[in-house]
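J.: How does the following fold in three dimensions:
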Amino acid sequence: MAQTTDPTHASTEPTSFGWCHWHKGPSGTAVLIQVVEQGSGPGAALYACAPCREQRNLTPYADQP
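T.: Sure, this is the predicted structure:
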């Protein structure tokens, strides 16, 4: 039997894994928290998973003023 995908139902499963810079491990819920700009050389982007954001009261970059 062929499986079909219903585009009207969004998946709640994470589609990719990232890295949490706070607990220093892989995460399926990591989002951008801070952008570190440097005068010379590449900058850095720091990501945090959902548990670390909650424990440390971190605000996602997109939600910061």
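
J.: CA only for contacts and neighbour counts going forward, please
T.: OK.

J.: Tell me where the protein has helices.
T.: Along the chain, the stretches classed as helices by DSSP state H are 50-56.

J.: Show me where it has its strands.
T.: 18-20, 25-27, 31-36, 44-48 (DSSP state E).

J.: So for residue 58, which of those strands sits nearest?
T.: Evaluated over the strands of the chain, closeness to residue 58 peaks at strand 31-36, with 7.1 Å, by C-alpha to C-alpha.

J.: ok and the closest one relative to strand 44-48, angle-wise?
T.: Inter-element angle recorded for strand 31-36 and strand 44-48: 150 degrees (by axes from the mean of the first three to the mean of the last three C-alpha atoms, to 10 degrees).

J.: Now the second one, please; I'll put the structures next to each other:
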Amino acid sequence: MDESTQTEAAEGTPTGYGYCSWHKRFADDVRLIDVIEQGSGSGGTHYACSPCREAYGLVPFADR
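T.: Sure, this is the predicted structure:
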């Protein structure tokens, strides 16, 4: 039986294809890491793929 090498996202946490703010390329399984409020600058969001989350110890916003 084949086993998945990817970690499962927490139930109800959206994942998808998007831009990883850490390695600056598009990737599968990106998750929201940080939200920058517009009042403290230009505002925006940072997403990270699974390998970057593991490498940099990033915790998805929904899991905090």
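
J.: ok, back up a step: need the strands of structure 1 in TSV (columns: distance to residue 64 of structure 1).
T.: Output for these, formatted as TSV (distance: least, C-alpha to C-alpha, whole Å):
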stretch	distance to residue 64 of structure 1
strand 18-20	19
strand 25-27	22
strand 31-36	9
strand 44-48	14
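
J.: CSV for these, including mean neighbour count?
T.: Formatted as CSV, the strands of structure 1 follow (neighbours: other C-alpha atoms under 10 Å):
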stretch, mean neighbour count
strand 18-20, 19
strand 25-27, 15
strand 31-36, 16
strand 44-48, 18
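
J.: Identify whichever of these lies nearest to residue 54 of structure 1.
T.: The nearest among these, by C-alpha to C-alpha, is strand 44-48 at 9.7 Å.

J.: For that closest one, name the packing helices and strands.
T.: strand 18-20, strand 31-36 (3 or more C-alpha pairs under 8 Å, 6 or more residues apart in numbering; DSSP states H and E).

J.: closest one to residue 53 of structure 1 among those strands?
T.: That would be strand 31-36 among these, by C-alpha to C-alpha, at 8.7 Å.
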